[in-house]
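A.B. asks: Model the following, please.
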Amino acid sequence: MDNQTSAEQLPPHLRKPRLRRAEASEYLLHAHGLPVAVATLAKWATIGGGPGFQKAGKVPLYPREELDRWAMERLGKLVRSTSEVR
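C.D. replies: This next block holds a predicted model:
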């Protein structure tokens, strides 16, 4: 989500600055079209490769800005032909 208007289009429970794992999964789908299962986020939290998170006690919290950054990194650059993908 790049701007305020886009954030306002999210369901209210996804507008918080930090999201729990299930909300992060839902956010990635709503905001970026990336289907990422809650279990996948949990596994990545253990082995690496997923978005960064913070812990509040035992609860992992994903900052929305980090989810956006990670999603854009994962999506890669925009291309117009498969020959551009290398």
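A.B. asks: going forward, measure contacts between C-alpha atoms and count neighbours the same way
C.D. replies: Fine.
A.B. asks: Quick check: residue 51 touching residue 70?
C.D. replies: Yes: between residue 51 and residue 70 there is a contact at 5.5 Å, judged by C-alpha atoms under 8 Å.
A.B. asks: Here is a second sequence; please produce its structure as well for comparison:
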Amino acid sequence: MADKLLFIRDVAERLGRSPAQVAWMVHKGTAPKSAIIAGRRMFRESDVEAFIDAAFAEAS
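C.D. replies: Below you'll find the model as predicted:
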């Protein structure tokens, strides 16, 4: 089964950030992996979860 695709607003909610902050993270290269699909920035749910898991792994 394919990953659910998330918009910036969905990722922002998951990370506790504003959509503008997530857009800035994308610009700086510090956001979860994403792609432009049909003219919209999209994130795979598994990439967002991996991003969160990596942050906790680095904190240990």
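A.B. asks: returning to that earlier point: which one's more surrounded, residue 51 and residue 70 of the first structure?
C.D. replies: Taking other C-alpha atoms under 10 Å, residue 51 of the first structure and residue 70 do not tie; residue 51 has more neighbours (20 against 16).
A.B. asks: so residue 44 of the first structure makes contact with residue 50?
C.D. replies: Yes: if you go by C-alpha under 8 Å, residue 44 of the first structure and residue 50 touch, sitting 5.0 Å apart.
A.B. asks: SS state for residue 55 of the first structure?
C.D. replies: strand (DSSP: H, G, I helix; E, B strand; the rest coil).
A.B. asks: Name the nearest residue to it, ignoring sequence neighbours.
C.D. replies: Leaving aside its chain neighbours, residue 55 of the first structure sits nearest to residue 61 (5.8 Å; criterion: C-alpha to C-alpha, 6 or more residues apart in numbering).
A.B. asks: circling back: among residue 44 and residue 50 of the first structure, which residue is more densely surrounded?
C.D. replies: Shown here are residue 44 of the first structure and residue 50; by other C-alpha under 10 Å, residue 50 has more neighbours (18 against 14).
A.B. asks: Aligned counterpart of that one in the second structure, please.
C.D. replies: The pairwise alignment with the second structure assigns residue 50 of the first structure to residue 31, based on TM-score structural alignment.
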